[in-house]
Every structure is written in C-alpha cells, then in structure tokens.
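# Provide a 3D model corresponding to the input given below.
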Amino acid sequence: MRLTTWSTIRCKKEGTKCKRKKEAKVKVIGLTKKFGDLLVLDNLNFEVREGEFLCIVGPTGCGKTTFLNTLTKLYVPTAGEILVNGIPVDPKTQNISYIFQEYSAYPWLTVKENVMWGLKIKKVPAKEAEESAMEMLDIVGLTKFQDYYPGQISVSMLQRVVIARAFATRPELLLMDEPYGQLDIDLRFRLEDELLKLWERTGTTVLFITHNIEEAVYLGQNIMVLTNKPTSIKTVIQNPLPLPRDVMAQDFVELREHVTDLIKWW
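Predicted coordinates:
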C-alpha cells in the first residue's frame, strides 16, 4: 500500500527532505477474512515500520477489531499471511502485547503486581522486573498508588495500569483496540500524552485502532483509513506534524479535516 501524497506535498512545500523508511516490522500480504459467506477483510496489503505508531481508522463495524484479532491468532485468516520480523505471526513465540477496550487489570493483584505480571510470566529476575515496573509507573504517574488494588483506584488509573503493564515487557509489537473509547476528553488527552512518552521511551511498534479522528491525528505517525465492509485499505496518510501536537494549530486542523473527508465520502 503506497502512502498518500500528504507528507510529500508538505516536504516539497517546506523545502525539506523526507526521511527514508525503516525496515518493515509487520508485513501483511493479501489478508482476507470471511465468516461463512460474509467477507469482512478483503485482500489487505501493507507494511508497518520498526518503531512506527500506526493509527487505524474507519467506519464503525468495518472490521478493525477483526484485523487485530487476526494478528493475535484469535481468528485464522481465510487467505493471506501476516509476517512479524519476516516470519508468520505467532503470539506464543513473539513478544506481542494486546490492550483491549475493556479494563483488564487483575483485581487480586496490587497496581505494582499487575504491572510486573507479564515480566513474571517471562521469568524476568525479580529485581529487574521491579525496576522496570517502577519505571513504567513513574511515567504514567502511579508510583504513589503502587500498593493499591484495582478496586481502590479510578477508571483512568486502571487504564494506566494496563498500559504500563503492556510496555513493561518491552513488546516488539503492541496492539491497542480503542483503549480510551469510554473516557471523557480530558482524561483521554492526559493518557494519550503518557502513551506517547512510553512509546518514545521504548521504541515499541504500535498499531492503535480508534474511531476518533482527532485521536488518530494526535497520536499517529501514519494513519490508515479503511473502507466499509468488505474492508480494504483506502489510503495510508503520513503525519509529519511534530510532537507534542497542538490540536488548535492550523496544520493539525487541516489534517484532521482531510482524514474526516476520506472517511465521510465513500
């Protein structure tokens, strides 16, 4: 899938030289998924670079979650393949984390124990696991709540716990399915900023599904726009806006409107 000319136009306009692409971390080739006679994913082809933050947007019900579930092997593709580091995706052997829409902190573990859980599963030495967990808790602002249980903290804190737990294992690929969909706008912006800090600190490759166009423009290095079912890729837009992004800036508003128009007119 070729990138749209948005950033190319900006590079020419500003007289700057666009950076060369890194190696592909994820390569999707002819991905197709059917449920009986219902065609949901129709021949998807694209690549995600090492360390890239890709936001995926499209109409409600177009198959965004189906795509992520195929990546995690919850669904078996009808045709095509997904490669991570050049080999077929396999969450059992590859370091892949998935953050769902629902809050998934373990209620019987403290905040720190939740963040350390993945490291414990991977048999990381206790001292190293604790240091990594505390680093993540510091970034998301939960250090002083480390001994609290999930039932004692707010919804936004719960989502911070889940995000810190995912990044603590330093995953090579992080899949996020509308993790902030149930939060109000102030909490969402705060958590988005913390997410970007974690991403910049770890260099993790992130695929982030959202129905919120402003969120996609705020977070993504690239924005993939999907069509309605049967789902194909309409375009992938490079986002050249520097971090941190100002949602009131003219460039931000123009890009948000551009993505909105792509989704609006089918």
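
# for the rest of this, base every contact and every neighbour count on C-alpha atoms.
Fine.

# go through the chain and flag its longest helix.
Under DSSP state H, the helix in the chain containing the largest number of residues is helix 185-202.

# after it, next one along is what?
strand 205-209 (DSSP states H and E).

# all strands of this protein, in order?
24-35, 38-49, 53-57, 79-84, 87-88, 96-99, 173-177, 205-209, 222-226, 233-238 (DSSP state E).

# what is the fourth one packed up against?
Under the contact criterion of 3 or more CA pairs under 8 Å, 6 or more residues apart in numbering; DSSP states H and E, strand 79-84 touches strand 24-35.

# strand 38-49 and the strand it packs on, what's the angle between them?
Angle of strand 24-35 versus strand 38-49, following axes from the mean of the first three to the mean of the last three CA atoms, to 10 degrees, is 180 degrees.

# and strand 24-35, what does it pack onto?
Counting by 3+ CA pairs under 8 Å, 6+ apart, strand 24-35 packs on strand 38-49, strand 79-84.

# leaving out chain neighbours, which residue sits closest to Ala126?
In space, Ala126 comes closest to Lys120 once its chain neighbours are excluded; the distance is 7.7 Å by CA to CA, 6 or more residues apart in numbering.

# next: Glu192.
Leu219 (7.3 Å).

# my read: Ala24 touches Leu83, true?
No: using CA atoms under 8 Å, Ala24 is not in contact with Leu83; the gap is 9.5 Å.

# intersection of neighbour lists for those two?
Common neighbours of Ala24 and Leu83, using CA atoms under 8 Å, 6 or more residues apart in numbering, do not exist here.

# between the helices and strands packed on strand 24-35, which one is closest to Lys264.
Lys264 sits nearest to strand 38-49 of all the helices and strands packed on strand 24-35, at 19.6 Å, using CA to CA.

# next, the structure of the following sequence, for comparison with the previous one:
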Amino acid sequence: MTRKLAGTVEARMKKHGGRRQEKTPGPSRNDFGARKARPARSARVGSENPAARGFRRPSPELAAIYGCHAVREALRNPRRQCLDLFATLAAAEKLGPDISARGVAVHEVDSEALAARLGPEAVHQGVLLEARPLPALDVTEIERKSGLVLALDQITDPHNVGAILRTAAAFAVDAVIVTERHAPEFSGVLAKTASGGLEHVPLVEVVNLARALDRLGDAGYQRVGLDSEGPASLEKTALSAPVALVLGAEGKGLRRLTREKCDTLARLDMPGAIKSLNVSNACAVALALTRARLAP
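Below is the predicted model of the structure:
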C-alpha cells in the first residue's frame, strides 16, 4: 500500500512540475510541503485504537473539524491554530493548495481510521483537522459591521446551531451569542453543518444571556425576540440598526427572563398550512426580512 501511495504521489509531482526532495535525516516531508509525523511502531492498519494512528485524545483544548468545506475554511482562517491534518489521498489532493499555504502537518490515513476516530455516523469526507478552539470573544468586543447580531437562548442541537452559523455567515452577521452551559461544542457536527461558517462569524459565549442582552441594550442594540405569540409580525415591526435577533429553542421558545430583556417581540407569519419552522429555517427567514428592512 505504501508503494502504491508513493507511486501516486510521484506521478502527481511530475504532472504539476514539482520535484521530490532527496531523503534527509529526521522527519520526512510529503508533497504538500508540511512535516509528516512518523507513525508509532505499534501502529498498524486496522487498529481500533485511534491514538495508535497519531490522533490526539479528545479534550476541551482540541477542536476536531471534519468535512472538506469546514476544513478548507479553517485552514484559511488566520485566527485558527491548526495542529495536524489527517486525510485520505483524494481529500489531501482536493485541499492541496490550502494545505500548502498553511503548512500544516499532513498524515495520510484511510476512511476506516477516520471513522474509528470520529464515529461511524460522522460524514468526514476523508479529512479531519485537529486544531485549537478559536479565541474567546466578549460581548463588548463585537465589531459592528452589518449591525446585526444573533442571540441563541439555550439552543443545544449542534445541527441547528451549525445551520444558524452557516446562515449567519451568508448574511454577514457580526456575531452569534450563545450560553456556556446550554450550547453544543464548537467543532465536530456543528462545524461540519456550518460548512465553514464557524470560521467567519465570531461566537460569543456568555454565562448569563439576560446580562448579555442588558449590555447589548446599553450599546444601543434593539433587542427583538422571535416569538410565535408576538404582538406583531416581523415585517410590521419597526426596526433600527443595530439589531439583536433573539431566538429560543424549539418547543421551549424564549425563557421568561429572556423575553423580558427584549425591547419587542415579533412573530413570523406563515401563510401556508404549516405554521411553524425549524429554528434554523426561522432564523434564515428572520435575517432575510431584517436585512431587507434595514437596507437604506
């Protein structure tokens, strides 16, 4: 298998005009220009122990980012500290320019190794990036560009939060505020679902959402809570930038104190037979309406 991979790499180097370096003592370098860690002697193909293949053990200080789009955007993000990249040969070729530009260490693995590390349900697309979590950001450090902020009231499903981040990146949202205790990890499923949005929209973790909304109010934000029982539709609610849209979890909605901290509550009117939306879909509709209302 090693001989076959080496032959493929040499063919690719020849095709792109590259030149293989002579072997030198110490860590080898692969065709992407990054150091390639030597496997431990105990490592073997098909081993069920992820650590035997060079993977780091999961910890709060380690973000596991997988999927081509999510990994590509992480490699392009100068704020993201990248450690090691594990990829199949096909995935490494697909991400080749971004790998070379970042200079991250690359380890060639098979899909089975990635499944053993991430779990059989992970749609990894042949690539896993081990990185450090992004630097923490405070509410007062939100850079006002579009004048739009999202605040999530205990939305815990990583698929929903990931989809919201992807939508937030598409609508140039300045930041997404989440609570520390009731929010998913900022990696794994969330990063994959966000499809790169995690690298473009700052996430602000707060201990107390009510206090964070107070601080947004002090900074001049109009705090608009999305509530199915709101007195008026979002289309008919007077809006003025900057705006913080506040969304609650499906089923529970906004908590009482969160509702009290909002300047106004607004609903999304549905003309069709279905009168409710998934929270990530509701977020997309609300952002589209709000951006249209705030446009000069």
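
# mind checking the TM-score on these two?
After superposition, the two chains reach a TM-score (TM-score structural alignment, normalised by the length of structure 1) of 0.24; 117 aligned residues with a CA RMSD of 6.5 Å.

# can I get the strands of structure 1 in JSON lines including mean neighbour count?
Shown next, in JSON lines, are these (neighbours: other CA atoms under 10 Å):
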{"stretch": "strand 24-35", "mean neighbour count": "18"}
{"stretch": "strand 38-49", "mean neighbour count": "18"}
{"stretch": "strand 53-57", "mean neighbour count": "25"}
{"stretch": "strand 79-84", "mean neighbour count": "18"}
{"stretch": "strand 87-88", "mean neighbour count": "14"}
{"stretch": "strand 96-99", "mean neighbour count": "21"}
{"stretch": "strand 173-177", "mean neighbour count": "22"}
{"stretch": "strand 205-209", "mean neighbour count": "24"}
{"stretch": "strand 222-226", "mean neighbour count": "23"}
{"stretch": "strand 233-238", "mean neighbour count": "20"}
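
# so for Glu128 of structure 1, which of these sits nearest?
Closest among the strands of structure 1, using CA to CA: strand 96-99, at 19.4 Å.

# circling back: and of the helices and strands packed on strand 24-35 of structure 1, who's closest to Glu254 of structure 1?
That would be strand 38-49 among these, by CA to CA, at 24.4 Å.

# now do that closest one against strand 79-84, angle only.
Using the same axes, to 10 degrees, strand 38-49 of structure 1 lies at 30 degrees relative to strand 79-84.

# and the angle from strand 38-49 of structure 1 to strand 222-226?
Relative orientation of strand 38-49 of structure 1 versus strand 222-226 (the same axes, to 10 degrees): 170 degrees.

# just checking, Val40 of structure 1 touches Lys33?
Yes: look at Val40 of structure 1 against Lys33 with CA under 8 Å: they come within range, at 5.7 Å.

# burial of the residue nearest to Ala126 of structure 1, as a residue count?
Neighbours of Lys120 of structure 1 under the rule other CA atoms under 10 Å: 16.

# ditto for Thr167 of structure 2
For Thr167 of structure 2, the tally of surrounding residues (other CA under 10 Å) stands at 23.

# element containing it?
Per DSSP H and E: Thr167 of structure 2 is located in helix 158-170.

# buried set for that helix?
When burial is assessed from 16 or more other CA atoms under 10 Å, helix 158-170 of structure 2 yields the following buried residues: 158-169.

# ok, so of those residues, who is nearest Val127 of structure 2?
Using CA to CA, the shortest approach to Val127 of structure 2 within these belongs to Gly162, at 18.4 Å.

# test my guess that the closest one contacts Ala191.
Yes: the criterion here is CA under 8 Å, and Gly162 of structure 2 meets it with Ala191 at 6.2 Å.

# okay, helices next: where are they in structure 2?
Counting by DSSP H, structure 2 has helices at residues 2-15, 68-76, 89-94, 96-102, 111-118, 158-170, 188-194, 209-218, 256-261, 279-294.

# list the buried residues for the second one?
Of the residues in helix 68-76 of structure 2, 68-75 count as buried by neighbour count, 16+ other CA under 10 Å.

# list the contacts of Val285 of structure 2.
Counted by CA under 8 Å, 6+ apart, Val285 of structure 2 has zero contacts.

# let me redo that: Lys12 of structure 1
Going by CA under 8 Å, 6+ apart, Lys12 of structure 1 touches no other residue.

# again with Asp214 of structure 2
Residues in contact with Asp214 of structure 2 (CA under 8 Å, 6+ apart) are Lys261.

# could you tell me how far it is located from Ser280 of structure 2?
Here Asp214 of structure 2 is placed at a distance of 24 Å from Ser280 of structure 2 (CA to CA, to the nearest Å).

# got the contact list for Val71 of structure 2?
Applying CA under 8 Å, 6+ apart, the residues near Val71 of structure 2 are 65, 127-129, 196.

# ok, those residues vs Glu93 of structure 2, which is closest?
Val127 (10.9 Å).

# measure the residue nearest to the closest one when sequence neighbours are not counted to Val106 of structure 2 for me?
Nearest non-adjacent residue to Val127 of structure 2, counting by CA to CA, 6+ apart: Ala87, 4.3 Å away. According to CA to CA, Ala87 of structure 2 and Val106 of structure 2 sit 7 Å apart.

# confirm for me that the residue nearest to Val127 of structure 2 is in contact with Ala113.
No: between Ala87 of structure 2 and Ala113 there is no contact under CA under 8 Å: 9.6 Å.

# okay, now the closest residue to Arg259 of structure 2 other than its chain neighbours: neighbour count?
The spatially closest residue to Arg259 of structure 2, leaving aside those adjacent along the chain, is Gly225, at 6.6 Å (CA to CA, 6+ apart). Gly225 of structure 2 has 26 neighbouring residues, counting by other CA under 10 Å.

# quick one: Gly225 of structure 2 from Glu10 of structure 2, how far?
Where Glu10 of structure 2 is concerned, Gly225 of structure 2 sits at a distance of 58 Å (CA to CA).

# likewise for Ser233 of structure 2?
Where Glu10 of structure 2 is concerned, Ser233 of structure 2 sits at a distance of 62 Å (CA to CA).

# next, count neighbours for Arg3 of structure 2.
For Arg3 of structure 2, using other CA under 10 Å, the count is 8.

# could you measure from it over to Asp214 of structure 2?
Arg3 of structure 2 sits 62 Å away from Asp214 of structure 2, going by CA to CA.

# before we move on, the earlier item: His258 of structure 1: which of the helices and strands packed on strand 24-35 of structure 1 is closest?
Closest to His258 of structure 1 of those is strand 38-49 (CA to CA; 20.9 Å).

# who does the closest one touch, helix- and strand-wise?
Counting by 3+ CA pairs under 8 Å, 6+ apart, the packing neighbours recorded for strand 38-49 of structure 1 are strand 24-35.
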